[in-house]
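*Asks:* Pasting a predicted model and its sequence here:
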Amino acid sequence: MRDNVIAAKTALRDLCDPTPLQRNVHLSAKFDADIYLKREDLSPVRSYKLRGAFNFMRKRMGGEGAEKLFVCASAGNHAQGFAFCCRHFGVNGVVFMPVTTPQQKIDKTRTFGEGFIRIELVGDIFDVCYGAARAFAADHDGILVPPFDDPDIIEGQATVASEIEEQWPEGEDPFDLIVMPVGGGGLAAGVTSYFADRLPDRAYLFTEPEGAPSLKRALTDGAVVTLDEVDNFVDGAAVARIGDANFEALKRFSADQVMAVPENALCVTMTEMLNVEGVVLEPAGALALTALSRMPAEEVRGRRIVVLVSGGNFDFDRLPDVKERAMRYLGVKKYLVLRLPQRPGALKDFLALLGPDDDIARFEYLKKSARNFGSILIGIETSRPENFGVLFENLARNGLKYQDITDNEVLANLII
């Protein structure tokens, strides 16, 4: 495989330069380790997906392939890579994207493939969209460019590993851990296959969204499974079924090597990297980085770690939601339904119970629950999680009833 990957990497230079491998000073100091970031968010389409699409399509440019209609399905990043390649090769393509795809990714896909592609929005999740793309390609004698489950796609994604190998600082001890995100599994399959005779299996940590753990479930069950439900927040990795070819390459690993990362934890990483480093990450691009904060400190300290930053296609219209999720995850923002007496001065008495760092971010009168009491939805932000313990003690001491609905997803989605 190595020779084929190196050939793919050489061909890729006609399209773009290598993405940088950078030692991050902030993260290295934070975790007391040598943390290197492979910055796939700095590719021309701001994700690694360009690699697989290019490799797949370049192998089909000869003969009748150049006259065919190319088709793909994607939640965004593969679509952008596909569109970029359609324009590069001068071929026509049709892109199927879920209706839920962020507008920023739709617009960028259209820009990258301008004059050569058209976009069809189908279904709420990727797997429905992918089915529509397969049917369309079959009906129109088109060439389907799969997002992850294909040897040529895997080979293209493996060029990431080949670049890491040639970019690793000369004279430095080799890295001993590589952390990467998993959606359909093409990147993980490619990287692990490329390094198969150079790194032990224990040198890998895979990360998935908690709401779409397709690899972890497959490794646990010993076979590929289709998840009944997927959380689409991490749109670049929210896949209900890992690719068959990819699972074949990854099945030797333990389910314990797959970390399911809570969606709200990703938001903490996204806001930190934006505020501290000026790095824009999409949720899938924050998966591997977030794993560092969730690992035991002793498992990170002193190690040389490569983290694959897979993408930076973030729609800033989502930033308020990301900040909200981050604060809730850190425990510095909560939503309460408060039962307040309906008498003059009751609100003033409640406000007196707040601490000096507590701030009311939302206040909404819901309805009268009884003649003498009313229910109020209140959002409170504070500086430290422990401040809420003080507030709750004050509420109990003063006989005020409340319900904390912060982590109640059903109520939070309906009310908040």
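*Replies:* Cool, got the structure.
*Asks:* only C-alpha atoms for contact and neighbour calcs from this point on.
*Replies:* Fine.
*Asks:* Tally up the residues packed near the closest residue to Val160 other than its chain neighbours, please.
*Replies:* Leaving out its chain neighbours, the residue that sits closest to Val160 by C-alpha to C-alpha, 6 or more residues apart in numbering is Val191, at 7.0 Å. Val191: 23 surrounding residues under other C-alpha atoms under 10 Å.
*Asks:* Next SSE downstream of the helix or strand hosting Val191?
*Replies:* Val191 belongs to helix 186-194 when assigned by DSSP states H and E. For helix 186-194, the succeeding helix or strand toward the C-terminus, using DSSP H and E, is strand 204-209.
*Asks:* which helices and strands does that next one pack with?
*Replies:* strand 177-181, strand 258-261, helix 287-294 (3 or more C-alpha pairs under 8 Å, 6 or more residues apart in numbering; DSSP states H and E).
*Asks:* which of those is buried the deepest?
*Replies:* strand 177-181 (a mean of 24; mean count of other C-alpha atoms under 10 Å).
*Asks:* Presented hereafter is structure B, for comparison with structure A:
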Amino acid sequence: MAGIPEGRKVGRAAVNAVRALFEEHDHIVQEIDGQNDFGEDLYVTFSEDGQTTGDVVKIQVKGGTSWKRANGYAVPVRQHSDTWAEGNIPVLCVVYDPDTYGLYWANATAQLRRARREGEERATIGISANARLDASTLDAFVTEVRDYVGRFRGMRAIHTRLGEMAGVEFAPSDVVMHFVNEHDEVLVFWRRLGEHGATLLHSDLDWEPQYVTPGSLTLVGGRVPAFGDLILDPSEIMWLLACFQATEAASLLAASEKEGEGDIEEEGEHGDIGAEVLDGLVFERILERIEAEPGLVERSVKVLRDQTLSAELMRDLEVLESDPEVVREVMDVARSNVDEMSDEGRRLLVIYLVDRILVGGPAEDHVRIVWTIPEPGKQ
């Protein structure tokens, strides 16, 4: 009698684990014919309050230890690059690790589209070891994925396309408006509610962000608003001023609500401390701890993976940990090479080691770092 290949058993266990998790929480799972390699194994339709929603994703499921990497897991893209990146339904990759009986996930469509914006093609989908999918993380997972699906409907579809053109990502609460001038150049007005100014993204400036305020757009003494070699014409100025006027009431309301939240702790960057000074101070303290405590980075990573992380932080880790070179930079960091680290490496190092930074005043001694692992003797 013919035996059943071990790989098939693990693959079946992987699909069953994913199906069981979603169905246990009332989401609808439809399995795709396993005889055809279309790059997807399941359709999942999300539900809410006992009712199905219109939010659907495809899932590619992989099972086994062969997908494991030093910093997580990796799923090969192979011939599925175009369908995963440009299809009408987003595709997720989920890996089942039989050693831990755990599921780990990544948004394949988001990774491929992000890489294409940067002129690259990904050969694999990187999955962070922090991106665990289980009953405790499912609600956050569903919220994040449904938000991503929503980006491709209605006005959010336009905003998503504008963001891809400009190489930025807009939050759902951001106000985004666009204008096409007589030269077919695209201008994007991007305002975070609660802020006085806004960001101008202009195709003729290669989408380099420009900070604008109503005052900077006002013609005084014949001065014409300009950014580098670009001079805004009257129609562009009038459009930007109209955008400010249309969003001013909502922005003021958001600012007043933020002020009314109260100060639980004096967090954030103080106005009198420059970003470069603060960054240099934080990295000096990081280096001091790394030198004093060998293995600190590895221990911090383990602690972080046992914590429940926010959706925003999980997205950051998904992107950063999917690049082996960035992970290598972090694991090999030392005072002798920290100046050569990429921005991505520095960001990942801070995520691993620092929980948050509290700034209570303009002086350096008012900066307090809350570490992922408390300093010895300060637990």
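*Replies:* Noted; the coordinates are in hand. Here the structure is a predicted model, which means the values were calculated and not measured.
*Asks:* quick one: TM-score?
*Replies:* Scored against TM-score structural alignment, normalised by the length of the second structure, the superposed chains reach a TM-score of 0.23; 141 aligned residues with a C-alpha RMSD of 6.8 Å.
*Asks:* if we can go back for a sec, can you say which of the helices and strands packed on strand 204-209 of the first structure is nearest to Phe96 of the first structure?
*Replies:* The closest of these to Phe96 of the first structure is strand 177-181. By C-alpha to C-alpha, the value is 23.0 Å.
*Asks:* name the helices or strands packed onto the closest one?
*Replies:* Judged by 3+ C-alpha pairs under 8 Å, 6+ apart, strand 177-181 of the first structure is in contact with helix 186-194, strand 204-209, helix 287-294, strand 304-309.
*Asks:* And these: which comes nearest Ala361 of the first structure?
*Replies:* Distance to Ala361 of the first structure, taken as C-alpha to C-alpha, is lowest for helix 287-294 among those, at 27.0 Å.
*Asks:* Can you name every helix or strand that that closest one contacts?
*Replies:* The contact analysis (3+ C-alpha pairs under 8 Å, 6+ apart) places helix 287-294 of the first structure against strand 177-181, strand 204-209, strand 258-261, helix 263-272, strand 304-309.
*Asks:* got a markdown table for the ones you listed, with distance to Ala361 of the first structure too?
*Replies:* Formatted as a markdown table, these follow (distance: least, C-alpha to C-alpha, whole Å):
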| stretch | distance to Ala361 of the first structure |
| --- | --- |
| strand 177-181 | 34 |
| strand 204-209 | 29 |
| strand 258-261 | 27 |
| helix 263-272 | 19 |
| strand 304-309 | 33 |
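*Asks:* Which one, of those, ends up nearest to Phe392 of the first structure?
*Replies:* The minimum distance between Phe392 of the first structure and these falls on helix 263-272, with 23.6 Å, by C-alpha to C-alpha.
*Asks:* buried stuff in that closest one?
*Replies:* Within helix 263-272 of the first structure, the residues scored as buried using 16 or more other C-alpha atoms under 10 Å are 263-271.
*Asks:* how about the helix or strand harbouring Arg116 of the second structure: buried residues?
*Replies:* In this structure, Arg116 of the second structure sits in helix 108-117 according to DSSP H and E. For helix 108-117 of the second structure, burial by neighbour count (16+ other C-alpha under 10 Å) applies to 108-114.
*Asks:* So which elements touch that helix?
*Replies:* In terms of contacts (3+ C-alpha pairs under 8 Å, 6+ apart), helix 108-117 of the second structure is packed against helix 81-86, strand 91-97, strand 124-128, helix 154-166.
*Asks:* Redo the ones you listed as CSV? Include mean neighbour count.
*Replies:* Below are these laid out as CSV (neighbours: other C-alpha atoms under 10 Å):
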stretch, mean neighbour count
helix 81-86, 18
strand 91-97, 25
strand 124-128, 25
helix 154-166, 16
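*Asks:* okay if I get these as a markdown table plus distance to Ala17 of the second structure?
*Replies:* Output for these, formatted as a markdown table (distance: least, C-alpha to C-alpha, whole Å):
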| stretch | distance to Ala17 of the second structure |
| --- | --- |
| helix 81-86 | 23 |
| strand 91-97 | 8 |
| strand 124-128 | 18 |
| helix 154-166 | 32 |
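*Asks:* Which members of the buried residues of helix 108-117 of the second structure are the farthest-apart pair?
*Replies:* Farthest pair in those (C-alpha to C-alpha) is Ala108 and Arg114. Separation: 9.9 Å.
*Asks:* going on from the top helix by length along the second structure, what's the next piece of helix or strand?
*Replies:* Determined from DSSP state H, the single longest helix within the second structure is helix 234-259. Where DSSP H and E defines the elements, the next helix or strand beyond helix 234-259 of the second structure is helix 275-292.
*Asks:* what's stretch 44-55 of the second structure in contact with?
*Replies:* Residues outside stretch 44-55 of the second structure that contact it (C-alpha atoms under 8 Å, 6 or more residues apart in numbering) are 26-30, 56-59, 142, 146, 149-150.
*Asks:* change it to 6 Å
*Replies:* Residues outside stretch 44-55 of the second structure that contact it (C-alpha atoms under 6 Å, 6 or more residues apart in numbering): 27-29, 56-57.
*Asks:* Mind checking which of those residues land in strands?
*Replies:* Counted as lying in strands by DSSP state E, out of the contacts of stretch 44-55 of the second structure, are 28-29, 56-57.
*Asks:* Narrow those residues to those that are buried.
*Replies:* Buried by 16+ other C-alpha under 10 Å: 28-29, 56-57, out of these.
*Asks:* is it true that the residue nearest to Val160 of the first structure touches Ala161?
*Replies:* Yes: contact status for Val191 of the first structure versus Ala161: in contact at 5.3 Å, counting by C-alpha atoms under 6 Å.
*Asks:* before we move on, the earlier item: the helices and strands packed on strand 177-181 of the first structure into a markdown table, with extra columns for distance to Gly156 of the first structure?
*Replies:* Formatted as a markdown table, these follow (distance: least, C-alpha to C-alpha, whole Å):
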| stretch | distance to Gly156 of the first structure |
| --- | --- |
| helix 186-194 | 8 |
| strand 204-209 | 19 |
| helix 287-294 | 20 |
| strand 304-309 | 15 |
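*Asks:* mind checking which of the ones you listed is nearest Asp139 of the first structure?
*Replies:* That would be helix 186-194 among those, by C-alpha to C-alpha, at 26.3 Å.
*Asks:* mind listing what's buried in that closest one?
*Replies:* Buried residues in helix 186-194 of the first structure, counted by 16+ other C-alpha under 10 Å: 186-194.
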